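Chemist: Predicted model and sequence below, questions to follow.
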Amino acid sequence: MLIGRQSWQFANRPVIESWASSGGPFEAEGNLAADFDILHDDLWMGQDSYEKAHRHLLEEAINSALQKVNLSKEDMHFMLAGDLINQITPSSFAARTMQIPYFGLFGACSTSMEGLALASFIVNYQGAKKTITGASSHNSAVEKQFRYPTEYGGQKPPTAQWTVTGAGAAVVTDNPDKSGKPVTTSATIGKVVDMGLSDPFNMGGAMAPAAADTIISHFKDLNIEPSYYDLIVTGDLGRIGQETTYELLHQSGLNITRNQFQDCGLLIYKDDQPVQSGGSGAGCSASVLYGHLLNQMKKGVYNRILVVATGALLSPLSFQQKESIPCIAHAVSIEMN
């Protein structure tokens, strides 16, 4: 049901039945390597282009999530997925392989929670019994499209972020047996926020106001305090964006502690990896949630988390036309039943 202005509450508590993530060689050297189901030792992944490798990542994550619960692609009623490449072709080509009725999504790096929110809504209202949702990114494919090919060797400023080579997918079902399983309880759908920033090398700063707006709206709509959650984690704000968001939240009066507020783009890599301000990409929050965070919940480390995936809705064309960067954030609350 709709609660407040922009949130849904899922009375039937859709179950995240299984989850899986795949990653590249740089992610294999990071903090969360042990939480990936599949890791590759090269960016090509046996394909003849980076875009095909990108598609391959998502297919692997989907297949791995299905195998964990002995389900097949024929058992899925819908697939919801997206990425950053033109016309979301890696996701659409993966859907061609999977042959599951498909919703192609684009929310930039917020796509992971856009997909989970919509999958939960569909299952909650009996629009489907079993769905699969995911998001992905590939460093070389995305950098080639949005900035410069890595072979160009362009110098990046400290505010820039490193696009994650990774994919995450989850099976969301109406399983009545929710014991000991993570369930989605609510979602807050973000508004597009544009504060006039236009630097594509400072995505975190551009996305911070959108993240803060969605988090503030979530607590207002649901009439709960931040202490309700063990963890509030943003998608890929990086160091600058996370710090800015934290300041904006405290200015709004929300009492969120430092330890409680984290960012997937800061969790995924080690401090000595050259990622400037942190990780980013549609696969960032997807691979961290559908790997590390849900594994932590299963172990009992967290009982309630709010995942807020952020996205910068620019394109190479809009940047060339000197447009500012509109941004968005979507939030989903996940609890152990």
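Modeler: It's in. Since this is a predicted model, take the numbers as computed values, not measurements.
Chemist: When you work out contacts or count neighbours from here on, use the C-alpha atoms and nothing else.
Modeler: OK.
Chemist: Could you report the neighbour count for Gln273?
Modeler: Gln273 has 12 neighbouring residues, counting by other C-alpha atoms under 10 Å.
Chemist: Give me the three-state assignment for it.
Modeler: Three-state call for Gln273 (DSSP: H, G, I helix; E, B strand; the rest coil): coil.
Chemist: same check, this time on Trp44
Modeler: Going by three-state DSSP: Trp44 is coil.
Chemist: Quick check: it touching Tyr50?
Modeler: Yes. If you go by C-alpha atoms under 8 Å, Trp44 and Tyr50 touch, sitting 6.0 Å apart.
Chemist: Compare the two (neighbour count), which wins?
Modeler: Using other C-alpha under 10 Å, the more surrounded residue of Trp44 and Tyr50 is Tyr50, with 20 against 17.
Chemist: List the residues that contact the more buried one.
Modeler: 43-44, 138, 140-141 (C-alpha atoms under 8 Å, 6 or more residues apart in numbering).
Chemist: how close does Asn31 sit to Tyr269?
Modeler: Look at Asn31 and Tyr269: by C-alpha to C-alpha, to the nearest Å, they are 5 Å apart.
Chemist: Give me the more crowded residue out of those two.
Modeler: Neighbours around Asn31 and Tyr269, counted as other C-alpha under 10 Å, are more numerous at Tyr269. The numbers are 23 against 15.
Chemist: any idea how far Gln320 is from that one?
Modeler: 31 Å.
Chemist: How about Met195?
Modeler: Met195 is 18 Å from Gln320, by C-alpha to C-alpha.
Chemist: Can you give me the neighbour number for the residue nearest to Lys156 when sequence neighbours are not counted?
Modeler: Using C-alpha to C-alpha, 6 or more residues apart in numbering and skipping the chain neighbours, the partner closest in space to Lys156 is Phe201 (7.6 Å). Look at Phe201: counted by other C-alpha under 10 Å, it has 16 neighbours.
Chemist: wait, Phe201 sits on Thr163?
Modeler: No. Look at Phe201 against Thr163 with C-alpha under 8 Å: they stay out of range, at 11.7 Å.
Chemist: Now the element after the helix or strand that contains Glu17, going C-ward?
Modeler: Following DSSP states H and E, one finds Glu17 within strand 15-23. Downstream of strand 15-23, the next assigned helix or strand under DSSP H and E is strand 38-39.
Chemist: can you give me the helices for the chain?
Modeler: Taking DSSP state H, the helices of the chain run over residues 50-68, 89-98, 111-124, 139-146, 203-222, 238-251, 264-267, 282-287, 294-299, 316-320.
Chemist: got a markdown table for these, with distance to Ile334 too?
Modeler: Converted to a markdown table, the helices of the chain look like this (distance: least, C-alpha to C-alpha, whole Å):
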| stretch | distance to Ile334 |
| --- | --- |
| helix 50-68 | 18 |
| helix 89-98 | 25 |
| helix 111-124 | 10 |
| helix 139-146 | 28 |
| helix 203-222 | 13 |
| helix 238-251 | 21 |
| helix 264-267 | 16 |
| helix 282-287 | 14 |
| helix 294-299 | 9 |
| helix 316-320 | 34 |
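Chemist: adding another structure so you can compare the two:
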Amino acid sequence: MVNTAGTIQFKEYPSIASTGVIVGPMEKESPFADSFDEVCLLENEKDESFEQANSRFIEKACAIAVSKGHEQMENMDVFIGGDLINQLSPTNFAARQLAIPFLGVFSACASSVESVILGCLLLETGNAKSILAGASSHHPSVERQFRYPLEYGSQKPGTAQWTVTAAGFALLQKQAKNAPIITHATIGRVVDGGQTNPLHMGAAMASAARDTIERHLMGTNSRMADYDVIMTGDLGKIGLSILKEMFQDENSGIILQDAGAQLYGENTFFNAGASGAGCSAAVFFSHIYNQLKNGAYKRVLLVATGALLSPLTFQQGETIPCIAHAIECRMEERG
């Protein structure tokens, strides 16, 4: 049941049984590189379009998650995923190859957590036992759709973020052994702070992140200090700074972190940090997942953020509506 804050408490405590994360060549220097399952040295293979490469990344990430979970692809009940390309083309084509009942989702860069929430709801009904959920992005294909082809060589301001090439997927099950569990989720609301600059996404998405975090804390009767970390999806360095200023909690400076701000470390080549639907998926399903598994984190709140614009709405002069979805994860040992 969804409470007045938009928060769901899962009775069955779905498990993240395993994960699969594959990234591109620019991500090999990430502080999280050792946590990624595979690093590809090329954005695409010979005679392969960037969109086809995106699909291949999705397929491989799903295969890794299934293998690590000691399962078989034919035992997967549902595949839930999304990306940033028109009509979810890369995910659709990956679903064609995986041949699993498929639900495509779009919350822009918040799609990873939306996918997990839908998967948990399906597990709660008892109509599914094993679900693949996650999201992806691919730098060259996203740049071509939302900005300019790489060959154009456009220059970006310091507020811009770098779309990651990554696919991250989780294998969700009801009773996995020694796996992190998902206790709650908060469904995001569309929040529009009046921002119009598509090269300053962090400023646009910060308000949606604040709204979801505040409602989740209210819906779970929790305080910020109750968490080891509250990690947002891809606000980047500037957006994270804005979010911290929005909270008056004395713990916000330490507990609030951001996948986009951290994925490329302090490398200024990437301006304000990372973005893309694969950004939160890659960090959540590698580093954060491992920290839960090894006991370094006991309770975390993962908040994926998404800017719901398109090239068309930008050209029509619309502002940038945003959304943030959240899941709360804990480590619970099961015999």
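Modeler: Okay, I see it. Nothing here was measured: the structure is a model prediction, and the numbers come from that model.
Chemist: Compare the contacts of Tyr50 of the first structure and tell me which is most surrounded.
Modeler: His138 (30 neighbours).
Chemist: Looking for the alignment partner of that one in the second structure.
Modeler: Residue pairing (TM-score structural alignment): His138 of the first structure is matched to His138 of the second structure.
Chemist: what sits against the spatially closest residue to that match that is not a sequence neighbour?
Modeler: Nearest non-adjacent residue to His138 of the second structure, counting by C-alpha to C-alpha, 6+ apart: Thr165, 4.1 Å away. Residues counted as contacts of Thr165 of the second structure (C-alpha under 8 Å, 6+ apart) are 23-24, 26-27, 43, 136-139, 278.
Chemist: Ile131 of the second structure now?
Modeler: Counting by C-alpha under 8 Å, 6+ apart, the residues that Ile131 of the second structure touches are 76-80, 119, 171-173.
Chemist: Quick check: the gap between Arg239 of the first structure and Leu71 of the first structure.
Modeler: Taking C-alpha to C-alpha, one finds Arg239 of the first structure at 39 Å from Leu71 of the first structure.
Chemist: neighbour-wise, which of these two wins?
Modeler: Taking other C-alpha under 10 Å, Arg239 of the first structure and Leu71 do not tie; Arg239 has more neighbours (21 against 14).
Chemist: how about the more buried one, what's its match in the second structure?
Modeler: In the second structure, Arg239 of the first structure lands on Lys237 (TM-score structural alignment).
Chemist: dump the residue contacts of its match.
Modeler: 202, 258, 260-261, 272-273.
Chemist: Can I get the residues you listed in CSV including neighbour count and distance to Lys129 of the second structure?
Modeler: Converted to CSV, the contacts of Lys237 of the second structure look like this (neighbours: other C-alpha atoms under 10 Å; distance: C-alpha to C-alpha, whole Å):
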residue, neighbour count, distance to Lys129 of the second structure
Gly202, 30, 37
Asp258, 27, 31
Gly260, 30, 32
Ala261, 27, 35
Ala272, 29, 40
Gly273, 31, 37
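Chemist: For those, which ones persist in the first structure?
Modeler: Counting by both residues aligned by TM-score structural alignment, their matches' C-alpha atoms under 8 Å, the contacts of Lys237 of the second structure that remain in contact in the first structure are 202, 261, 272-273.
Chemist: nearest to Asp226 of the second structure, of those?
Modeler: Ala261 (22.5 Å; C-alpha to C-alpha).
Chemist: what sits against the residue nearest to Glu74 of the second structure when sequence neighbours are not counted?
Modeler: Of all residues not flanking Glu74 of the second structure in the chain, Ile100 sits nearest, at 7.6 Å (C-alpha to C-alpha, 6+ apart). Contact partners of Ile100 of the second structure, counting by C-alpha under 8 Å, 6+ apart, are 74, 76-79.
Chemist: circling back: would you mind giving the contacts of Lys237 of the second structure as CSV with distance to Leu302 of the second structure added?
Modeler: Output for the contacts of Lys237 of the second structure, formatted as CSV (distance: C-alpha to C-alpha, whole Å):
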residue, distance to Leu302 of the second structure
Gly202, 17
Asp258, 9
Gly260, 13
Ala261, 14
Ala272, 20
Gly273, 18
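Chemist: from those residues, which is closest to Glu332 of the second structure?
Modeler: Distance to Glu332 of the second structure across the contacts of Lys237 of the second structure (C-alpha to C-alpha) is lowest for Asp258, with 24.4 Å.
Chemist: give the contact list for the counterpart of that closest one in the first structure.
Modeler: Using TM-score structural alignment, the partner of Asp258 of the second structure in the first structure is Asp263. Applying C-alpha under 8 Å, 6+ apart, we find Asp263 of the first structure in contact with 233-238, 242.
Chemist: I'd guessed Leu80 of the first structure sits against Lys130; true?
Modeler: No. Counting by C-alpha under 8 Å, Lys130 is not a contact partner of Leu80 of the first structure; they are 11.5 Å apart.
Chemist: Neighbours of the corresponding residue of the second structure for Leu317 of the first structure, how many?
Modeler: In the second structure, the residue paired with Leu317 of the first structure according to TM-score structural alignment is Leu312. Per other C-alpha under 10 Å, the neighbour tally for Leu312 of the second structure reads 10.
Chemist: Against Cys109 of the second structure, how distant is Leu312 of the second structure?
Modeler: Distance from Leu312 of the second structure to Cys109 of the second structure, by C-alpha to C-alpha: 18 Å.
Chemist: Tell me, how many residues neighbour the closest residue to the match of Asp258 of the second structure other than its chain neighbours?
Modeler: Using C-alpha to C-alpha, 6+ apart and skipping the chain neighbours, the partner closest in space to Asp263 of the first structure is Thr234 (4.7 Å). When counting by other C-alpha under 10 Å, one arrives at 30 neighbours for Thr234 of the first structure.
Chemist: what do you get for the one 10 residues further on?
Modeler: Other residues near Thr244 of the first structure number 20, with proximity taken as other C-alpha under 10 Å.
Chemist: quick one: it and Ala208 touch, right?
Modeler: Yes. Between Thr244 of the first structure and Ala208 there is a contact under C-alpha under 8 Å: 6.1 Å.
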